[in-house]
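**Q** below: sequence and its predicted model.
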Amino acid sequence: MSNDTRLEEMLAHLSRQVEELSDVVARQDREIATLTRRVEMLMHREAERESEMGGTVPMADQKPPHW
């Protein structure tokens, strides 16, 4: 196998890998955007819930009486 043939094969494999990685990065970007929107929504809901409670500490976040 000549050097030119080996180089062409390597280039073909690298090109395919770059395309596959590009697809992965694009998918991850979409997932990150979706997760970011969900976190923002949850933070907004929690802020509303806290404002409705009058700023009191939820029971789950309070220290037990023996502390």
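**A** That came through fine.

**Q** CA only for contacts and neighbour counts going forward, please
**A** OK.

**Q** could you count how many residues lie near residue 19?
**A** 12 (other CA atoms under 10 Å).

**Q** also residue 47?
**A** Residue 47 has 13 neighbours, counted by other CA under 10 Å.

**Q** same check, this time on residue 11
**A** For residue 11, using other CA under 10 Å, the count is 12.

**Q** how far out from the middle of the chain is the helix or strand containing it?
**A** Assessed by DSSP states H and E, residue 11 sits inside helix 3-52. With CA atoms, centre = their mean, to the nearest Å as the basis, helix 3-52 stands 8 Å off its chain's centre.

**Q** state the distance from residue 34 to residue 47.
**A** Distance of residue 34 to residue 47, given as CA to CA, to the nearest Å: 20 Å.

**Q** this is the other structure I want to compare:
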Amino acid sequence: MTETATQEMQERMAYLERTVSDLSDVIARQDREIQTLTRRVAMLMQREAERESDLGGTVPLADQKPPHW
């Protein structure tokens, strides 16, 4: 293997390592965002279920099947 070929492979490896690191950072950020959004949706569903219960509803809307089912 020539010196040029070795250098090219090292450059490609460095590029790939950087790409993997960047993608890992994106995935970690998205995971945090998904966790936050999941907690918020659960909180909103709980609030809505409590509100519907306070209004005298029989089954919270969040627990009902859609009409097309």
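**A** The structure has been received and is ready for your questions. All values derive from a computational prediction rather than experimental measurement.

**Q** what does residue 9 of structure 1 align to in structure 2?
**A** Residue 9 of structure 1 maps onto residue 11 of structure 2 when the alignment is built from TM-score structural alignment.

**Q** actually residue 50 of structure 1, sorry about that
**A** Match for residue 50 of structure 1 (TM-score structural alignment): residue 52.

**Q** now swap in residue 39 of structure 1 and tell me
**A** Checking TM-score structural alignment: residue 39 of structure 1 goes with residue 41.

**Q** what is the burial count for its match?
**A** Residues near residue 41 of structure 2, counting by other CA under 10 Å: 12.

**Q** same check on residue 50 of structure 1?
**A** Residue 50 of structure 1 has 14 neighbours, counted by other CA under 10 Å.

**Q** close enough to count as contact, it and residue 56?
**A** Yes: if you go by CA atoms under 8 Å, residue 50 of structure 1 and residue 56 touch, sitting 7.4 Å apart.

**Q** quick one: stretch 18-32 of structure 1 to structure 2 mean distance?
**A** Average distance between stretch 18-32 of structure 1 and its aligned residues in structure 2, after superposition and using mean CA distance after the TM-score superposition for structure 1, equals 0.4 Å.

**Q** residue contacts, residue 47 of structure 1?
**A** Going by CA atoms under 8 Å, 6 or more residues apart in numbering, residue 47 of structure 1 touches no other residue.
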